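A.B. asks: sequence unknown, structure follows:
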């Protein structure tokens, strides 16, 4: 269940970042939503489908084994924001960031919100089981 939730949240955060910051880039050199359309969303969804079993699930499983639930949820939330920061600098070239005045804090906020929703769903599912 969390895999699907993670894929949706990552895709929405990626799409939100693209709408907020990526639309500022007005060159055909960058392949964002303006240039490739819904293929961008499909690629983000596909990337998130691969990202969960390789990184997110093993990490969250290890954190749950080591720490109590509150600490593990806080760590997942913080790592979501850090992941947004890393994703921002991987998605946008340094030249684009400087030339179009892109702001990485938007990525931190959007991915942090996605992490918050993920933690809330995780908590809800944990309480139900």
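C.D. replies: Received, thanks. These figures come from a predicted structure and were not determined experimentally.
A.B. asks: When you work out contacts or count neighbours from here on, use the C-alpha atoms and nothing else.
C.D. replies: Will do.
A.B. asks: Please report how far residue 36 lies from residue 102.
C.D. replies: 20 Å (CA to CA, to the nearest Å).
A.B. asks: Those two: which has the busier surroundings?
C.D. replies: residue 102 (20 against 12; other CA atoms under 10 Å).
A.B. asks: Look at that one and tell me its secondary structure.
C.D. replies: When classified by DSSP: H, G, I helix; E, B strand; the rest coil, residue 102 comes out as coil.
A.B. asks: what's it in contact with, if anything?
C.D. replies: By CA atoms under 8 Å, 6 or more residues apart in numbering, the contact list for residue 102 reads 21, 24, 96.
A.B. asks: these two touch, right, the second one and residue 100?
C.D. replies: Yes. With the criterion set as CA atoms under 8 Å, residue 24 and residue 100 qualify as a contacting pair; they are 6.3 Å apart.
A.B. asks: could you pull out the helices for this structure?
C.D. replies: 2-20, 33-36, 38-51, 57-66, 69-91, 94-99, 104-128 (DSSP state H).
A.B. asks: Below is structure B, check it against A:
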């Protein structure tokens, strides 16, 4: 039961971090876009972005981060490796999200509004780092509560 609770908590954490990272990216880069072709926070797309980020976060967690977290927890208990892996995946995910949000129409928005992909890499890399740190803290807390209950 504790394992299910742990991974449900990690899922909620991931979806929250992904949503915050997506909105942060939109605040840093999307606010530069002033065309009506792009529906962002400036053009009243808050609820659309919220729903899509929650759904996309759930799908990414379910198919990528849940299996990866489970495998790393089982076979690679090193905290440092988890930090590196989740941060790197966050950075790569930041590249994908940036291209998904702003790279359509041949990258017109990126070149026309001078959008910087480095902010996306940094934001999503920090989200991956936060995911690893919180997961480590949660696991230590769970293990210490098990020790206290068996004593």
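C.D. replies: That came through, no problem. Note that the coordinates shown come from a computational prediction; the quantities given were computed from them, not determined experimentally.
A.B. asks: so how many other residues sit close to the aligned partner of residue 111 of the second structure in the first structure?
C.D. replies: Here residue 111 of the second structure is matched to residue 98 in the first structure, going by TM-score structural alignment. By other CA under 10 Å, the residues close to residue 98 of the first structure number 10.
A.B. asks: Distance check, whichever residue in the second structure pairs up with residue 73 of the first structure against residue 17 of the second structure.
C.D. replies: For residue 73 of the first structure, the aligned position in the second structure is residue 83, judged by TM-score structural alignment. Taking CA to CA as the measure, residue 83 of the second structure falls 15 Å from residue 17 of the second structure.
A.B. asks: what stretch of the second structure does stretch 38-49 of the first structure fall on?
C.D. replies: Counting by TM-score structural alignment, stretch 38-49 of the first structure falls onto residues 47-58 of the second structure.
A.B. asks: burial measure for residue 127 of the first structure, as a count.
C.D. replies: Using other CA under 10 Å: residue 127 of the first structure sits among 8 other residues.
A.B. asks: Tell me the residue in the second structure aligned with it.
C.D. replies: Residue 127 of the first structure maps onto residue 140 in the second structure, by TM-score structural alignment.
A.B. asks: where's that match relative to residue 27 of the second structure, distance?
C.D. replies: Relative to residue 27 of the second structure, and taking CA to CA, residue 140 of the second structure is found at 34 Å.
A.B. asks: for residue 92 of the second structure, same thing?
C.D. replies: When residue 92 of the second structure is compared with residue 27 of the second structure (using CA to CA), they lie 20 Å apart.
A.B. asks: what do you get for residue 40 of the second structure?
C.D. replies: 9 Å.
A.B. asks: who's more crowded, these two?
C.D. replies: residue 40 (22 against 14).
A.B. asks: Surely the more buried one is in contact with residue 26?
C.D. replies: Yes. Assessed by CA under 8 Å, residue 40 of the second structure is found in contact with residue 26 at 7.2 Å.
A.B. asks: Just list the residues touching residue 128 of the second structure, thanks.
C.D. replies: Neighbour list for residue 128 of the second structure: 83, 86-91 [criterion: CA under 8 Å, 6+ apart].
A.B. asks: which pair in the residues you listed spans the largest distance?
C.D. replies: The span of the contacts of residue 128 of the second structure, defined through CA to CA, is set by 83 and 91 at 12.1 Å.
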